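> for reference, the sequence and a predicted model appear below.
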Amino acid sequence: MTSLRQDLSKRTFFVLSGVTNVLSKPLAIEICRNLSSGSVVVLIDLHEESMQEIKKEIELLERDVKVFCTPIQTWKDTNRTRFQQILNAILNKYNSSGCNFELAFILHNEGTMATDDLMEPSATDEWLSYVEQHLHAPVALNRAFLHAPQFSKITKLVVNITSSLMIRPSVYNTMMCSCLSARDMYFRAMANKEHGSGVNVLSYSPGILKTHKPQRDSNQNVIDLLHLDVERRLLGLPRVGLKETSLKLINILRETSFISGQDVDYYDTFFI
């Protein structure tokens, strides 16, 4: 299942789900630098202010890209029907004007992939809320995105922002490790299922960002990373800038043939 290099300089329908994560803004900006005139960007999140901030930055690029901010009330209320309504409302407008997209691209950055608060399970409702945001929402949105009739004849690109560190078992972090591992497996399985349907899937781990903060327990005591059962080799890796890791992802998509469903880490030396 080798994928061809992904040409991002097409008239693209680009969806970014989750914008409050610190990586969303540089990702959106750098990706939009490549998009062709007439492309459409759809931002989906709970926080209108964050979406408007990214919208302004994209418009400053002067790429003739239309940006739609789509606020949702809560990740719990999101389902395939709701996402279908969001996509159809925008797509129908452009279909009526004769604008044909050449690429459908969705980037999943829902939730907090790295946090200074350790994710140890507590009450059931907190578990459910976390799973709804980090797993249920991307699955529901993917189902609506992949089955949109407007995309039936064009290439579809699905990118999942994950963490090669947090999908491993570690103490004090049960909830995040469990959910991200399930999410990672979902995207792998989806790549196999959609093989042959013009769908390319990549899970990308952006590295240990320079913006990462020390982790704390529920009493706000700083936890030594060595206590999290993390390999010393990983702790010695260089911290990564937001723009730097965003450009690395774009380089992987544009310049390298990758295996659909593959997990790629920023630190992988195979990818330049």
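Here it is on my side, so go on.

> hey, let's count contacts and neighbours off CA atoms from now on
Noted.

> burial count for Asn160?
21 (other CA atoms under 10 Å).

> roughly how far apart are it and Val139?
Computed as CA to CA, to the nearest Å, the Asn160 to Val139 distance reads 11 Å.

> over to Arg80?
Counting by CA to CA, the gap from Arg80 to Val139 is 8 Å.

> and Thr155, by the same measure?
Thr155 is 19 Å from Val139, by CA to CA.

> ok, now Gly207?
Remark: distance between Gly207 and Val139 (CA to CA) = 24 Å.

> more neighbours, the two?
Each of Gly207 and Val139 had its neighbours counted (other CA under 10 Å), and the higher figure belongs to Gly207 (22 against 19).

> how about that one, secondary structure?
Assigned with DSSP: H, G, I helix; E, B strand; the rest coil, Gly207 falls in the coil class.

> need the contact list for it.
Applying CA atoms under 8 Å, 6 or more residues apart in numbering, we find Gly207 in contact with 163, 239-240, 245, 265-267.

> ok, how many other residues are close to the closest residue to Lys66 other than its chain neighbours?
Distance criterion CA to CA, 6 or more residues apart in numbering; nearest residue to Lys66, sequence neighbours excluded, is Val40 at 4.9 Å. Counted by other CA under 10 Å, the residues lying close to Val40 total 23.

> contact partners for Val40?
11-14, 65-68.

> show me the contacts for the closest residue to Pro206 other than its chain neighbours.
Using CA to CA, 6+ apart and skipping residues adjacent in sequence, the residue nearest Pro206 is Tyr266, 5.2 Å away. The contact partners of Tyr266, by CA under 8 Å, 6+ apart, come to 204-207, 245, 248-249.

> state the distance from Tyr266 to Leu242.
From Tyr266 over to Leu242 (counting by CA to CA), the distance is 12 Å.

> from Asp45, how far out is the residue nearest in space to the middle of the chain?
Nearest to the centroid of the C-alpha atoms of the chain, with distances taken as CA atoms, centre = their mean, sits His108, at 2.4 Å. Here the criterion is CA to CA. By it, His108 lies 11 Å from Asp45.

> can you get me a residue count around Phe258?
Phe258: 22 surrounding residues under other CA under 10 Å.

> next one: Arg143
Per other CA under 10 Å, the neighbour tally for Arg143 reads 15.

> does it touch Thr81 like I think?
No. Here Arg143 does not reach Thr81: they are 9.5 Å apart, not a contact under CA atoms under 8 Å.

> common neighbours of these two, please.
When contacts are counted by CA under 8 Å, 6+ apart, Arg143 and Thr81 have no shared neighbour.

> show me the strands in this protein, by range?
In the chain, strands defined by DSSP state E lie at 12-17, 40-45, 66-71, 103-108, 155-161, 199-205, 262-265, listed in chain order.

> now tell me what touches the third one from outside.
Okay, so that is strand 66-71. Outside of strand 66-71, the residues within contact range by CA under 8 Å, 6+ apart are 38-48, 51-52, 55, 58-59, 86.

> second structure follows, compare the two:
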Amino acid sequence: MDISGKTVLITGAGMGIGALACIEFAKAGANIIGIDIQKKEMNETKKQVEALGRKFFPYACDLSRPDNIDTLVRQIGYDKLTFHILVNNAGIAPSGPYLSQNFSTWEKAISINVNAVTKLTYLCLPILKSHQKAHIVNLASVAGKFGSEGTVIYSATKHAVVGFSQALRMELYDSNVGVSWICPTMVKTRMIDGVKPSVFTPIIEPIQVVKAILAAVRKNQGEVMVPSRLRFSIVILPALFPEFALWLAVKMKASKGWLLANKGLEKNIPK
């Protein structure tokens, strides 16, 4: 799919991977519909996109609230905007022992990481299908391929994103809409503040993930691991030797950093 001249809807457009994705899509010739919890979160993103000569349309939406998602898609229609690419990037990663958080924190992660992704995709699919070519990119994680301590609910949500994306890609296989899901390791953003990495989960730069997103759209790729070498330790090894992979992950403290960080909700996420 050629990105130039297209419009891309990106959630979590105010910072991190989402903001950088807006800029890189703009460099590739796309206009952007940016979504974040408040419009002011996207001021800098808007400035950088417009400096590249592309249009940026900001919309505020609390993705944890289904009624907000309904209103968002209706408003985009009222504004006579359309889009060819949907990037479900927004997500949160509370962590720690499963019983360490009030369950409402885990529910918030499920509402943003799973419910919002599936509902927004459901509402956007008719718009995407109206174009000759369209694409959906869902941000998953290596945690969506191999669950580990400290990330019980986060892993559950990202497994859901992987399963949803795989099934949707199959269902839309003969249609004009492609589906990709990106599974990065730990990315150097605010999300991993205070979390110690391990050999299983090295830290990568946000640009590596964004480049993978653009490549997935251009090539209609399905599952993309970032970096690709993680496929052996995260997918192949556990499939061939599940008990050994589990023992190794525990002994090498693969996600002990998430367990000890015991992260709650981010400051800009309402409880």
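Nice, I can see it. These figures come from a predicted structure and were not determined experimentally.

> report the TM-score for the pair.
Once the chains are laid over each other, their TM-score by TM-score structural alignment, normalised by the length of structure 2 reads 0.73; 227 aligned residues with a CA RMSD of 2.8 Å.

> ok, back up a step: in ChimeraX, select just the buried ones from the contacts of Gly207 of structure 1.
Restricted to buried positions by 16 or more other CA atoms under 10 Å, the ChimeraX selection for the contacts of Gly207 of structure 1 reads:
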select :163,240,245,265,266,267
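
> can you tell me which of the contacts of Gly207 of structure 1 are in helices?
Among the contacts of Gly207 of structure 1, the members found in helices (DSSP state H) are Thr245.

> dump the contacts of Gly207 of structure 1 to TSV, plus distance to Gly18 of structure 1.
As requested, these are arranged in TSV below (distance: CA to CA, whole Å):
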residue	distance to Gly18 of structure 1
Ser163	16
Arg239	23
Val240	21
Thr245	17
Asp265	20
Tyr266	20
Tyr267	24
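
> ok, so of the contacts of Gly207 of structure 1, who is nearest Ser24 of structure 1?
Each of the contacts of Gly207 of structure 1 was scored against Ser24 of structure 1 by CA to CA, and Thr245 proved nearest at 11.3 Å.

> that closest one -> structure 2?
Taking TM-score structural alignment, the alignment pairs Thr245 of structure 1 with Val209 from structure 2.

> with Met175 of structure 1 instead?
Across the alignment, which pairs residues by TM-score structural alignment, Met175 of structure 1 is matched by Ile153 of structure 2.

> kindly report the same for Met51 of structure 1.
Using TM-score structural alignment, Met51 of structure 1 lines up with Met42 in structure 2.

> ok, the residue nearest to the centre of structure 1 to Leu141 of structure 1 distance?
9 Å.

> how about Ala123 of structure 1?
Per CA to CA, Ala123 of structure 1 is found 26 Å from Leu141 of structure 1.

> so the two - more neighbours on which side?
Neighbour count, other CA under 10 Å: between Ala123 of structure 1 and Leu141, Leu141 has more, with 23 against 7.

> leaving aside the residues adjacent along the chain, what's closest to the counterpart of the more buried one in structure 2?
In the superposition onto structure 2, Leu141 of structure 1 corresponds to Leu120 when matched by TM-score structural alignment. Across the structure, with CA to CA, 6+ apart as the measure, the residue nearest Leu120 of structure 2 apart from its sequence neighbours is Ile69 (6.6 Å).

> the one you found contacts Cys61, correct?
Yes. The pair Ile69 of structure 2 / Cys61 is scored as a contact, 6.7 Å apart, by CA under 8 Å.

> between those two, who's got more neighbours?
For Ile69 of structure 2 versus Cys61, neighbours defined as other CA under 10 Å are more numerous around Cys61 (23 against 19).

> before we move on, back to that, next one: the residue mapped onto the residue nearest to the centre of structure 1 from structure 2 from Ser175 of structure 2, what distance?
Correspondence of His108 of structure 1 to structure 2, assessed by TM-score structural alignment: Asn88. In this structure, Asn88 of structure 2 lies at 20 Å from Ser175 of structure 2, with CA to CA as the measure.

> ok, Gln132 of structure 2 next?
For Gln132 of structure 2, the distance to Ser175 of structure 2 (CA to CA) stands at 10 Å.

> more crowded one of the two?
Between Gln132 of structure 2 and Ser175, counted using other CA under 10 Å, Ser175 has the larger neighbour count: 13 against 10.

> what is the equivalent residue in structure 1 for that one?
Taking TM-score structural alignment, the alignment pairs Ser175 of structure 2 with Ser197 from structure 1.

> tell me how far whatever residue of structure 2 lines up with Gln85 of structure 1 lies from Phe146 of structure 2.
When the structures are aligned by TM-score structural alignment, the residue of structure 2 matched to Gln85 of structure 1 is Arg74. Plainly put, Arg74 of structure 2 is 37 Å away from Phe146 of structure 2 if you go by CA to CA.

> try Ala261 of structure 2
The separation that Ala261 of structure 2 has from Phe146 of structure 2, given CA to CA, amounts to 19 Å.

> over to Phe244 of structure 2?
Plainly put, Phe244 of structure 2 is 13 Å away from Phe146 of structure 2 if you go by CA to CA.

> what touches both of these two?
Counting by CA under 8 Å, 6+ apart, the residues touching both Phe244 of structure 2 and Phe146 are Pro238.

> okay, those two: which has more neighbours?
Phe146 (19 against 12).

> hmm, that one is touching Ser155, no?
Yes. Under the contact definition of CA under 8 Å, Phe146 of structure 2 touches Ser155, with a separation of 7.5 Å.

> list of residues touching stretch 168-175 of structure 2?
The set of residues external to stretch 168-175 of structure 2 that reach it, using CA under 8 Å, 6+ apart, is 178-180, 222.

> go on, stretch 132-150 of structure 1?
By CA under 8 Å, 6+ apart, the residues outside stretch 132-150 of structure 1 that reach it are 17, 75-76, 78-81, 83-84, 87, 91, 106, 108, 110-111, 156, 179-180, 182-183.

> report the buried members of the residues you listed.
For the contacts of stretch 132-150 of structure 1, a burial check counting by 16+ other CA under 10 Å picks out 17, 75, 78-80, 83-84, 87, 91, 106, 108, 110-111, 156, 179-180, 182-183.
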